[in-house]
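What follows is a protein structure lacking sequence information:
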């Protein structure tokens, strides 16, 4: 059966499943069950999303077909959902389609030609959804990489900040079980792009200091709008832009809450950005959490999760000194790296990429490097 699209059929009558299997097995790998929960468990176990279609009867004693397909949508959103129903349930089937949970429905008894045509269309829909998702992921990755490379060349301090924010957001989303974590992580990665043209003094402020003038403060306040203007040129980033647009500067005293219409992802990222700024000012994690709590503008559950993450360093991490020739892609810097002329090349907290590795080795071979290179090492690895 290898190579055939997989179809999952659910009906409480085994003879119906036998008929479906006979009519479809020449073209599809047909899975059948009479138990709704077993069908959902099969989808949950299908981690690579290879089940192209789930076909469910509407009327079943344990769970309605509409409910099964709603749950299936949550578990495996790429799987196309088809409903099998009788004439008496036509209104319910139409309602399921109108709610956006069902691709198509078929009436019993279903002629073999109609069944095969519907399954072919459902499989084609599954392929289209997956192809579009893969294209979007490639577009997102390419866009992020391009913007990160531009930021890396113009503002190495900010690349370090982006790396810190990304790690904190990923850990926090995992801790809280956030469903749309990818959108928040992307906002953390791309939200600093508006600072690409900042002068060095303002960049230092963004990394955790305080503005030295009203003009500098106003410039920092405009960064979310600047970032949104850049992201607007990348298609289908609306949810990421919405998170970025709601971000506030982290240097204000007192800090203001986000607007009531801000999405939850924006609130999570704002808390992480404020936390990172406090840590960057050499506050301990406990002090930073206490400071955020005293502001009374963040969700206590979110702050508790941040506290459990326990800062930027994991308990089993240590620092070691390496030579430039010992650096490898993926190493995380524990200190700033300067050229012999005093120019900042790479900021602490940044993860070494292929481009940075070439840059550092080139500088070491020509003008030379200043001081030592320290990297984070996981103890026992």
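Okay, I see it. What you see is a predicted model; the values in this text were computed from it and never measured.

Every contact and neighbour count from this point should use C-alpha atoms.
Noted.

hmm, who's touching the strand or helix carrying residue 188?
Following DSSP states H and E, the helix or strand that holds residue 188 is helix 181-190. Contact with helix 181-190 is made by 144, 147-148, 162-163, 165-166, 169-170, 173-174, 227, 239-241, 243-244, 265-266, 269, as judged by CA atoms under 8 Å, 6 or more residues apart in numbering.

So which bits of the very next helix or strand once past that helix are buried?
Downstream of helix 181-190, the first helix or strand assigned by DSSP H and E is helix 200-206. Within helix 200-206, the residues scored as buried using 16 or more other CA atoms under 10 Å are 202-203, 205-206.

how about those residues in a markdown table, adding distance to residue 222?
Formatted as a markdown table, those follow (distance: CA to CA, whole Å):
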| residue | distance to residue 222 |
| --- | --- |
| 202 | 12 |
| 203 | 13 |
| 205 | 14 |
| 206 | 12 |
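
rewinding a little: the helix holding residue 188: which residues count as buried?
Neighbour count says helix 181-190 has 181, 183-190 buried, by 16+ other CA under 10 Å.

Could you find the closest non-adjacent residue to residue 108?
residue 86 (5.1 Å; CA to CA, 6 or more residues apart in numbering).

Tell me, how many residues neighbour the one you found?
16 (other CA atoms under 10 Å).

Same check on residue 135?
12.

just checking, what packs against the helix or strand encompassing it?
Following DSSP H and E, one finds residue 135 within helix 112-154. With contacts defined as 3 or more CA pairs under 8 Å, 6 or more residues apart in numbering; DSSP states H and E, helix 112-154 has these neighbours: helix 14-24, strand 51-57, strand 80-85, helix 156-176, helix 181-190.

Now render the ones you listed as JSON lines, adding distance to residue 137.
Shown next, in JSON lines, are the helices and strands packed on helix 112-154 (distance: least, CA to CA, whole Å):
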{"stretch": "helix 14-24", "distance to residue 137": "33"}
{"stretch": "strand 51-57", "distance to residue 137": "20"}
{"stretch": "strand 80-85", "distance to residue 137": "20"}
{"stretch": "helix 156-176", "distance to residue 137": "17"}
{"stretch": "helix 181-190", "distance to residue 137": "10"}
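
Pasting the second one now:
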């Protein structure tokens, strides 16, 4: 094994201390066992986390000149929740240790001087904790997303309109997550599924009034106000789904703090996932009720800074413009027996009696094709079917 390939297998750790000599001493002792980045300021540390992460562990000095170690690690927990946090300090009083554990979720509290053996043992334990946590999350993600994909594919036959809404939302979320460098977009995709169930459960007249900014009557307002809490409780009963429940709870909240749920939270304090969901859900509703193009609607929404995070709307609008410049496609008509997974279906798929099987404007999945295979075999699918192919 070469030195280059060996370094890739080392656990990645960030050390933060304003005393440069201590940082270099740690590197001399530990560089053979760990891939290490060194930061002597909090700003430099956050730059490393943003550009060079994820780190399995972050070790911070308690007394940094611009921010306390406890407050720094608290912010690390928010920016990189999977990273295991350790504190190294010469200040070993009990209150410091208690605050570090309770406020910043610190995994280990190490006092100076710390031997190489003690630091190595603590870091190895932190790495094991990180690997356990991420393995559990990966299993949850695969299980949950797989279950949701199956459910939505079945839903495409039972309720084509709802499935079409969910498919469009997930497509936009994936594009936005890539542009924003969001590592785990799966929880947002799951929230999107529930959000569309939530929205479509509202009476059509209330949905239309929300799109047109028409004041709601008292009984309509009561229905709307009850919705976020009802779905937060419903989803919150599922293990490990608390973040999804919180996203749903705030997904109807306007950027200025108006709308439901009633409360003082506003602006960037509204969870980013909820702000994204609010934009995407309203974008879809407006397109349905107005018939306007995506870029046109986003241009209008960009000016409504009381409702939406303008930065996120602008990012989504840019993505929509870029998508419109992709490889040109042409329309092609095919018989039902030529349908294959991966084809982009333009027209609604219906039986010869007019029953809607699949909403147009989405890619055909293998599960969907299996679900309608009996209609194809019996010759009851209306033909021809319009698909899009590269020009």
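Nice, I can see it. Given the structure is predicted, the values throughout are model-derived calculations rather than measurements.

Need the TM-score between these chains.
Both chains were compared after superposition, and using TM-score structural alignment, normalised by the length of structure 1 their TM-score is 0.70; 356 aligned residues with a CA RMSD of 4.7 Å.

one step back: out of the helices and strands packed on helix 112-154 of structure 1, which comes closest to residue 373 of structure 1?
With CA to CA, the closest approach to residue 373 of structure 1 among these belongs to helix 156-176: 15.1 Å.

Just the buried ones among the contacts of helix 181-190 of structure 1, please.
144, 147-148, 162-163, 165-166, 169-170, 173, 227, 239-241, 243-244, 265-266, 269.

between the helix holding residue 188 of structure 1 and helix 156-176, how big is the angle?
160 degrees (axes from the mean of the first three to the mean of the last three CA atoms, to 10 degrees).

and helix 181-190 of structure 1, how far from structure 2 on average?
With the two structures superposed, helix 181-190 of structure 1 lies on average 3.1 Å from its match in structure 2, counting by mean CA distance after the TM-score superposition for structure 1.

before we move on, back to that, quick check: the residue nearest to residue 108 of structure 1 vs residue 93 of structure 1, distance?
9 Å (CA to CA, to the nearest Å).

can you check residue 110 of structure 1 too?
15 Å.

ok, those two, which is more surrounded?
residue 93 (24 against 14).

nearest spatial neighbour of that one, skipping sequence neighbours?
residue 105 (6.6 Å).

Run a quick neighbour tally on the one you found.
22.

Within the helices and strands, which one has the equivalent of it over in structure 2?
For residue 105 of structure 1, the aligned position in structure 2 is occupied by residue 109, per TM-score structural alignment. Element membership for residue 109 of structure 2 (DSSP H and E) is strand 108-111.

what's in contact with that strand?
85-92, 97, 100, 119, 122.

what's the average distance of that strand to structure 1?
Following superposition, strand 108-111 of structure 2 is found to deviate from structure 1 by 1.5 Å on average (mean CA distance after the TM-score superposition for structure 1).

Now that strand: buried residues?
For strand 108-111 of structure 2, by 16+ other CA under 10 Å, it's 108-110.

mind putting the residues you listed in TSV, distance to residue 64 of structure 2 included?
Below are those laid out as TSV (distance: CA to CA, whole Å):
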residue	distance to residue 64 of structure 2
108	18
109	16
110	16
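
And these, which is closest to residue 132 of structure 2?
In terms of CA to CA, no member of those lies closer to residue 132 of structure 2 than residue 108, at 16.5 Å.

How much space separates that closest one from residue 123 of structure 2?
Distance from residue 108 of structure 2 to residue 123 of structure 2, by CA to CA: 9 Å.

Could you do residue 359 of structure 2 as well?
From residue 359 of structure 2 to residue 123 of structure 2 the distance is 52 Å (CA to CA).

and residue 302 of structure 1, that one's in a helix?
Yes. Assignment of residue 302 of structure 1 by DSSP: H, G, I helix; E, B strand; the rest coil places it within a helix.

residues touching residue 326 of structure 2, list them.
Contacts of residue 326 of structure 2 (CA under 8 Å, 6+ apart): none.

my read is it is in a helix, agree?
No. Under three-state DSSP, residue 326 of structure 2 sits outside any helix and is assigned coil.

And it, how close does it get to residue 391 of structure 2?
11 Å.

cool, residue 236 of structure 2 as well?
47 Å.

Next: residue 153 of structure 2.
29 Å.

likewise residue 71 of structure 2?
Residue 71 of structure 2 is 56 Å from residue 391 of structure 2, by CA to CA.

Look at these two and report which has more neighbours.
Remark: of residue 71 of structure 2 and residue 391, residue 71 carries more neighbours, 15 against 8, as counted by other CA under 10 Å.

Identify the residue nearest the more buried one in space, chain neighbours excluded?
Nearest non-adjacent residue to residue 71 of structure 2, counting by CA to CA, 6+ apart: residue 104, 7.0 Å away.

wait, that neighbour sits on residue 81?
No. In this structure residue 104 of structure 2 lies outside contact range of residue 81 using CA atoms under 8 Å: 10.7 Å.

still on that earlier bit, the residue nearest to residue 108 of structure 1 and residue 94 touch, don't they?
No. The pair residue 86 of structure 1 / residue 94 is not scored as a contact, 12.0 Å apart, by CA under 8 Å.

average gap between stretch 170-177 of structure 2 and structure 1?
Once fitted to structure 1, stretch 170-177 of structure 2 is off its aligned match by 3.8 Å on average (mean CA distance after the TM-score superposition for structure 1).

Off-centre distance for that stretch?
On the basis of CA atoms, centre = their mean, to the nearest Å, stretch 170-177 of structure 2 sits 9 Å off its chain's mean C-alpha point.

Give me the contacts around that stretch.
Contacts of stretch 170-177 of structure 2 (CA under 8 Å, 6+ apart): 183, 185, 188-189, 192, 280, 315-316, 319.

counterpart of residue 369 of structure 1 in structure 2?
Per TM-score structural alignment, residue 369 of structure 1 is aligned with residue 381.

List the contacts of its match.
Residue 381 of structure 2 touches 336, 349-352, 375, counting by CA under 8 Å, 6+ apart.

hmm, try it at 6 Å
Listed by CA atoms under 6 Å, 6 or more residues apart in numbering, the contact set of residue 381 of structure 2 reads 351-352, 375.

again with residue 109 of structure 1
Listed by CA under 6 Å, 6+ apart, the contact set of residue 109 of structure 1 is empty.

what do you get for residue 6 of structure 1?
28-30, 51-52.

Quick check: it vs residue 56 of structure 1, distance?
Applying CA to CA, the value for residue 6 of structure 1 to residue 56 of structure 1 is 14 Å.

for residue 180 of structure 1, same thing?
28 Å.

Of those two, which one has the most company?
Between residue 180 of structure 1 and residue 56, counting by other CA under 10 Å, residue 56 is the more crowded of the two (27 against 12).
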